[in-house]
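My questions are about this predicted structure, shown below with the sequence.
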Amino acid sequence: MQTNKLFRLVGFLEDVGVRRLSTSQKCNEKGFFSSIFDKQVELQSASHSNKLSDKDMIYELTTHNVKPDSLAKYLTATQNLIGFCNANKNVLHGECYGNFKVIVGDQDQFVHLWRYEGGYENIDENIRFLADSKDFAAIEKDIVSCLRSRHSQHMLKFSYWPEIQLRNGSNIYELRSYHLKPGTMVEWGNFWAKAIRMRDYKHKEAYVGMFSQIGELYNVKHVWCYGSMEERRQARESVWQTQSQWQEIVANTVPLIRKMTSRIMVPLELSSTK
């Protein structure tokens, strides 16, 4: 009797050992995490910029972190810069689509959105023109003296987002930044092409959606416009309550994100959008 029990115990342990070895081999072959999450990254036959956007329009998003004691000087220098760019609009092939101050998020931070026509060929012309301009050099010197740091990105607009419409009245803007896992931009675009129709159908709050070309790669920027913080709350709650597919879209896009941030901004008096 004791011998039979011993044989059954040995057989059980051997069976467990075989199953553990088999699992271990699979993990070694596919990688530990791929054995748990067997999600495949879509193979790309071309750059995602060809699939998701019109490359003739280049957007530049610049962020300035200003010294607290230099705010007035910075605003004056920024107004001079916009005046210079407007006076040379035909040469620079572009215009400003918003000048904002962050009120919730990084303090003493300003965000500026520019759009240039003609793709990178005209961007090259802009670089050469600005490098030779003494007026621009003087304005930039004034701006730089006010800054703690600065950052810029070249971006493309998602084709499924509506064209930018300048706003009037008094509004707030939310800048949402998504840092995606490499290789997931097309998948993100497929889901958000559906999502943008839901979010923009009633409230018309979508301002611009872009993805990075140069700077922080696999970085997405969504800018939303609301009449107030309360209107933002109502708009966000409405889509959860009235759009049955919204939960599914969120569930599928969240795993694509490595990091996300949100900032609330207000337009400056000199901003083209209000």
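Perfect, thanks for sending it. Residues are numbered from 1 along each chain as shown.

CA atoms for contacts and neighbours, from now on please.
Noted.

helix, strand or coil for V250?
helix (DSSP: H, G, I helix; E, B strand; the rest coil).

Please report the distance of it from F191.
9 Å (Cα to Cα, to the nearest Å).

Who has more neighbours out of these two?
F191 (16 against 13; other Cα atoms under 10 Å).

if I look at that one, how far off is C85?
37 Å.

now V111
For V111, the distance to C85 - Cα to Cα - is 16 Å.

Verify the contact between S271 and G98 for me.
Yes - contact criterion Cα atoms under 8 Å: S271 and G98 qualify, at 5.3 Å.

out of the two, which sits in the busier spot?
Applying other Cα under 10 Å to S271 and G98 shows that G98 carries more neighbours, namely 21 against 18.

can you pull the contacts of that one?
By Cα atoms under 8 Å, 6 or more residues apart in numbering, G98 lies in contact with H112, L113, W114, P267, S271, S272, T273.

For my notes, confirm the fifth one occurs in a helix.
Meaning S271. No - according to three-state DSSP, S271 belongs to no helix; its state is coil.

contacting residues around it?
Y97, G98, N99, F100.

quick check, nearest of those residues to V66?
Closest approach between those and V66, by Cα to Cα: F100, at 12.8 Å.

now the one helix or strand the closest one maps to: how far from the chain's centre is it?
Taking DSSP states H and E as the definition, one finds F100 inside strand 94-104. How far strand 94-104 lies from its chain's middle: 15 Å, per Cα atoms, centre = their mean, to the nearest Å.

this is the comparison structure:
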Amino acid sequence: MAEIPENKVHLVGSWRTEVGDCDTFVHIWEYQRYHGYHASLNAIQHHPDFPAFDAKLKTLINSKRTSLMQEFSFWPTTPPRQLGGLFELRSYTLHPGNLLEWETHWRRGLKARREVMEGVGAWFVQIGELNTVHHLWQFADLEERKVRREQSWSVEGWGETVHKTVPLIQTMKSRILIPCPWSAVA
């Protein structure tokens, strides 16, 4: 479906959860704004192969959650790349009304964090679980993740970012993801 141009959708990546909500898959799709989202849904639902595909897929799915998100302007999503390893998806539910403040601190903090590691992207939910922020990181393995996260604390500005953003957060979640064979970012 993603390869059909009329669907106006780009698959950023697909991953299965290794640690966290097991037996769960995460797919990140880019649409051409809301118009592209609606056009994509319409095109997919009217594709002749869709009813059989949808019927088979529903036999495999226990539950499904969808959010419409926007990427942060200061952290554009990485283009397709194949680096191997694993990914960490970190999700934060903020107290209502704190998104702008969180973004302001993370703009500065990301500069510090980029000295030791590069993220894949960051998004905030506009429709779905509101006040939620997600960011995705890629590592060779869990040991590299540990080392890079420890190195972050020695970079000026990172500790201050954490200190200022933690009070804005209601809940935090971390999942370790393994890319599916067809994932564009893997």
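Yes, it's here. The structure displayed is predicted, hence computed values, not measured ones.

ok so, going back, more neighbours, V111 and C85 of the first structure?
Comparing V111 of the first structure with C85 by neighbour count (other Cα under 10 Å), the higher total belongs to V111, at 22 against 18.

check which helix or strand covers that one.
Applying DSSP H and E, one finds V111 of the first structure within strand 109-117.

and that strand, what other elements does it pack with?
strand 57-66, strand 94-104 (3 or more Cα pairs under 8 Å, 6 or more residues apart in numbering; DSSP states H and E).

Buried ones in the helix or strand following the first one, by neighbour count?
Spelled out, that is strand 57-66 of the first structure. Sequence order places helix 71-87 as the next helix or strand after strand 57-66 of the first structure, per DSSP H and E. Neighbour-count burial for helix 71-87 of the first structure, counted by 16 or more other Cα atoms under 10 Å, picks out Y74, L75, A77, T78, Q79, N80, L81, I82, C85.

Switch these over to JSON lines; also include distance to V104 of the first structure.
Putting the buried residues of helix 71-87 of the first structure into JSON lines (distance: Cα to Cα, whole Å) gives the following:
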{"residue": "Y74", "distance to V104 of the first structure": "20"}
{"residue": "L75", "distance to V104 of the first structure": "19"}
{"residue": "A77", "distance to V104 of the first structure": "23"}
{"residue": "T78", "distance to V104 of the first structure": "21"}
{"residue": "Q79", "distance to V104 of the first structure": "23"}
{"residue": "N80", "distance to V104 of the first structure": "26"}
{"residue": "L81", "distance to V104 of the first structure": "25"}
{"residue": "I82", "distance to V104 of the first structure": "25"}
{"residue": "C85", "distance to V104 of the first structure": "29"}
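
quick check: stretch 13-31 of the first structure aligns to which part of the second structure?
Stretch 13-31 of the first structure lines up with nothing in the second structure when matched by TM-score structural alignment.

So what touches that stretch?
F33, S34, S35.

how does it look with 10 Å?
With Cα atoms under 10 Å, 6 or more residues apart in numbering as the test, stretch 13-31 of the first structure has contacts from F7, R8, L9, G11, F12, F32, F33, S34, S35, I36, D38.

Show me the residues you listed that map onto helices.
Counting by DSSP state H, the contacts of stretch 13-31 of the first structure place F7, R8, L9, G11, F12, F32, F33, S34, S35, I36 in helices.

Out of those, which comes closest to I143 of the first structure?
F33 (47.8 Å).

and the counterpart of A193 of the first structure in the second structure, what element?
A193 of the first structure maps onto R107 in the second structure, with residues paired by TM-score structural alignment. Using DSSP H and E, R107 of the second structure sits in helix 99-113.

next one: I178 of the second structure
Per DSSP H and E: strand 169-179 holds I178 of the second structure.

The residue with the largest distance to the centre of the second structure sits in which helix or strand?
Here the second structure reaches farthest from its C-alpha mean at P48, the gap being 30.4 Å by Cα atoms, centre = their mean. Using DSSP H and E, P48 of the second structure is not contained in any helix or strand.

What residue in the first structure is paired with it?
Checking TM-score structural alignment: P48 of the second structure goes with K134.

ok, so what distance separates the residue nearest to T78 of the first structure when sequence neighbours are not counted from G169 of the first structure?
The spatially closest residue to T78 of the first structure, leaving aside those adjacent along the chain, is I143, at 7.0 Å (Cα to Cα, 6 or more residues apart in numbering). The spacing between I143 of the first structure and G169 of the first structure, counted by Cα to Cα, is 28 Å.

Show me which of these two is the more surrounded one.
Neighbours were tallied for I143 of the first structure and for G169 using other Cα under 10 Å; the higher tally belongs to I143 (21 against 7).

so what's the more buried one up against?
Contacts of I143 of the first structure by Cα under 10 Å, 6+ apart are H64, V66, S70, K73, Y74, L75, T76, A77, T78, N80, L81, A137.

again, only using 7 Å
Y74, A77, T78 (Cα atoms under 7 Å, 6 or more residues apart in numbering).

The second structure: which residue goes with that one?
Per TM-score structural alignment, I143 of the first structure is aligned with L57.

a strand runs through Y37 of the second structure, doesn't it?
No - counting by three-state DSSP, Y37 of the second structure is not part of a strand but helix.

In contact with it, which residues?
Counting by Cα under 7 Å, 6+ apart, Y37 of the second structure has contacts Y31.

which residue lines up with it in the first structure?
Aligned by TM-score structural alignment, Y37 of the second structure pairs with I123 of the first structure.

Roughly how far does that match sit from G98 of the first structure?
19 Å.

still on that earlier bit, what helix or strand is the residue nearest to T78 of the first structure on?
Going by DSSP H and E, I143 of the first structure is in helix 134-144.

Can you get me a residue count around E71 of the second structure?
E71 of the second structure is flanked by 17 other residues according to other Cα under 10 Å.

Wait, it touches Q126, no?
No - the criterion here is Cα atoms under 7 Å, and E71 of the second structure misses it with Q126 at 10.2 Å.
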